[in-house]
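1. sharing a sequence plus its predicted fold:
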Amino acid sequence: MKRTAEKVLSVISLVFTVLSVIGSFIFVAIMKTFTEGTLRTEIEMELYADPELTVEDVDMILSVLEYFEGFSWFIVVVLVISLIATIIGMIFMWNEKNPKLAGIMFIVAGLFAFILSPTSIMLYIAAILCFTRKPPLAAEDQSFIDNQYDDSMRPL
């Protein structure tokens, strides 16, 4: 059975997930440079030099930057789990081994790819298609049907 729609949706979502993983690694690198080294000290000096900010405000801003560094690693891990689940689902769907398991893996990958992102929506659609499409039935033998009409003029 051809599963072209599922294949296309899963490949597109795989590409989006890979791009998201790359983007989140870049975000981690940027946050790492903000929280360590000379850039952090320059940011601290600029914030402390601002007369409108208090020491508590500066400490809060710096703690938020540190929080985002840890949170960005969480995003990377979640997206890698989504990537792995998408690949496993694609393998099961491509080999026609178990499309139901592929649908389950697509739903898991969609949940880990953040619930309402375009990637997860495509994975949900591919999962629904994996669940609802049935393999075609074997061709039934039509010899037992007595066709007394030649199909040119059929009665109502």
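-> Great, that's in hand.
2. alpha carbons only for contacts and neighbour counts from here, please
-> OK.
3. give the contact list for Met93.
-> 7, 99, 102, 130 (C-alpha atoms under 8 Å, 6 or more residues apart in numbering).
4. now Phe34: how far from Leu53?
-> Distance of Phe34 to Leu53, given as C-alpha to C-alpha, to the nearest Å: 19 Å.
5. now swap in Ala127 and tell me
-> For Ala127 relative to Leu53 (C-alpha to C-alpha), the value is 51 Å.
6. so those two - more neighbours on which side?
-> Ala127 (26 against 11; other C-alpha atoms under 10 Å).
7. quick one, what contacts the more buried one?
-> 6, 102-107.
8. that one is in what secondary structure piece?
-> helix 118-132 (DSSP states H and E).
9. then Phe92?
-> Per DSSP H and E: helix 55-94 holds Phe92.
10. skip ahead from that helix and say which helix or strand is next.
-> helix 99-112.
11. distance from that next one to the middle of the chain?
-> Taking C-alpha atoms, centre = their mean, to the nearest Å, one finds the center of helix 99-112 at 10 Å from the center of the full chain.
12. between helix 118-132 and that helix, find me the angle.
-> Helix 99-112 and helix 118-132 are oriented at 160 degrees to each other (axes from the mean of the first three to the mean of the last three C-alpha atoms, to 10 degrees).
13. put this beside the first:
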Amino acid sequence: MKRTGEKALSIISVVLNAISVGILILMLIGSKMIVNDPLLNTEIENSLAGSGFTEQEIVESVDFMGDFLIFISTIGWLFVVLGVISIVLAIVGAVKVNANPKVAGILFIIACVLSGIISLPGILLIIAGIMCFVRKPKIMTPIEARDENGYIIE
């Protein structure tokens, strides 16, 4: 049975996941550059100095901002790893969909959970996974020649 729909949905989700992982990597690299930029830190210190904060509060605020960006960056890299695993599972599922649709459906659903169920690639993968489980192959009955009594003619 052809499973063109499942293959198309999985390929579209792989492309969308790859785009989102690429954008996330660029954002994480940009945030690392922001944390290491001394000009930005001095600009933030200067803007906080005019607002009535003490020197200690200003230093703590700048340190907190740097620590917060590092924390967000760490979580972002976790999402990058999950996205790459999701891409690999979706590709393997797309390759296996004709040979074993049940395994491909399980791979699509796992990839959906890893990429995010509410994201567009996740929705496409869950649809492909459900289609793998629901669609049944057509039963091909051979056409047999029969005579007027119902016996098979060979």
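-> It's in. This is a predicted model, so every value here is computed, not measured.
14. which ones are touching the most centrally placed residue in structure 2?
-> Closest residue to the average C-alpha location of structure 2: Ser115 at 2.9 Å, with C-alpha atoms, centre = their mean. By C-alpha under 8 Å, 6+ apart, the residues touching Ser115 of structure 2 are 17, 82-83, 86, 121-122.
15. ranking those by neighbours, who comes first?
-> Ser86 (29 neighbours).
16. so it touches Leu114, yeah?
-> Yes - using C-alpha atoms under 8 Å, Ser86 of structure 2 makes contact with Leu114 at a distance of 5.7 Å.
17. what sits against the counterpart of Phe71 of structure 2 in structure 1?
-> The equivalent of Phe71 of structure 2 in structure 1 is Tyr67 (alignment by TM-score structural alignment). Residues in contact with Tyr67 of structure 1 (C-alpha under 8 Å, 6+ apart): none are found.
18. try 10 Å
-> Going by C-alpha atoms under 10 Å, 6 or more residues apart in numbering, Tyr67 of structure 1 touches 31, 35, 61.
19. also Ala18 of structure 2?
-> 12, 24, 80, 83-84, 86-87, 121.
20. what helix or strand does it sit in?
-> helix 4-35.
21. what helices or strands is the helix or strand just after that helix leaning on?
-> Sequence-wise, the next helix or strand downstream of helix 4-35 of structure 2 (DSSP H and E) is helix 38-49. In this structure, helix 38-49 of structure 2 packs against helix 4-35, helix 55-96, with contacts taken as 3 or more C-alpha pairs under 10 Å, 6 or more residues apart in numbering; DSSP states H and E.
22. mind listing what's buried in helix 38-49 of structure 2?
-> 41, 44-45, 48 (16 or more other C-alpha atoms under 10 Å).
23. same question for stretch 20-36 of structure 1.
-> 20-21, 24-25, 27-28, 31-32, 34-35.
24. stretch 91-103 of structure 1 now?
-> 92-94, 99-103.
25. stretch 119-138 of structure 1 too?
-> 119-130.
26. in a markdown table, list those along with distance to Leu39 of structure 1.
-> Converted to a markdown table, the buried residues of stretch 119-138 of structure 1 look like this (distance: C-alpha to C-alpha, whole Å):
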| residue | distance to Leu39 of structure 1 |
| --- | --- |
| Thr119 | 35 |
| Ser120 | 36 |
| Ile121 | 39 |
| Met122 | 40 |
| Leu123 | 40 |
| Tyr124 | 42 |
| Ile125 | 45 |
| Ala126 | 45 |
| Ala127 | 46 |
| Ile128 | 48 |
| Leu129 | 50 |
| Cys130 | 50 |
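27. ok, so of those residues, who is nearest Ala138 of structure 1?
-> Cys130 (19.7 Å; C-alpha to C-alpha).
28. hmm, back to that, buried ones only from the contacts of Ala127 of structure 1, please, as a PyMOL command.
-> In PyMOL, a selection of the buried entries from the contacts of Ala127 of structure 1 looks like this (16+ other C-alpha under 10 Å):
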select buried, resi 6+102+103+104+105+106+107
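29. circling back: mean deviation, the helix holding Ala18 of structure 2 versus structure 1?
-> By mean C-alpha distance after the TM-score superposition for structure 1, the fitted helix 4-35 of structure 2 averages 1.2 Å away from its aligned residues in structure 1.
30. hang on, the earlier thing: to Ala145 of structure 2, which of the helices and strands packed on helix 38-49 of structure 2 lies closest?
-> Nearest to Ala145 of structure 2, of the helices and strands packed on helix 38-49 of structure 2 and by C-alpha to C-alpha, is helix 4-35 at 33.5 Å.
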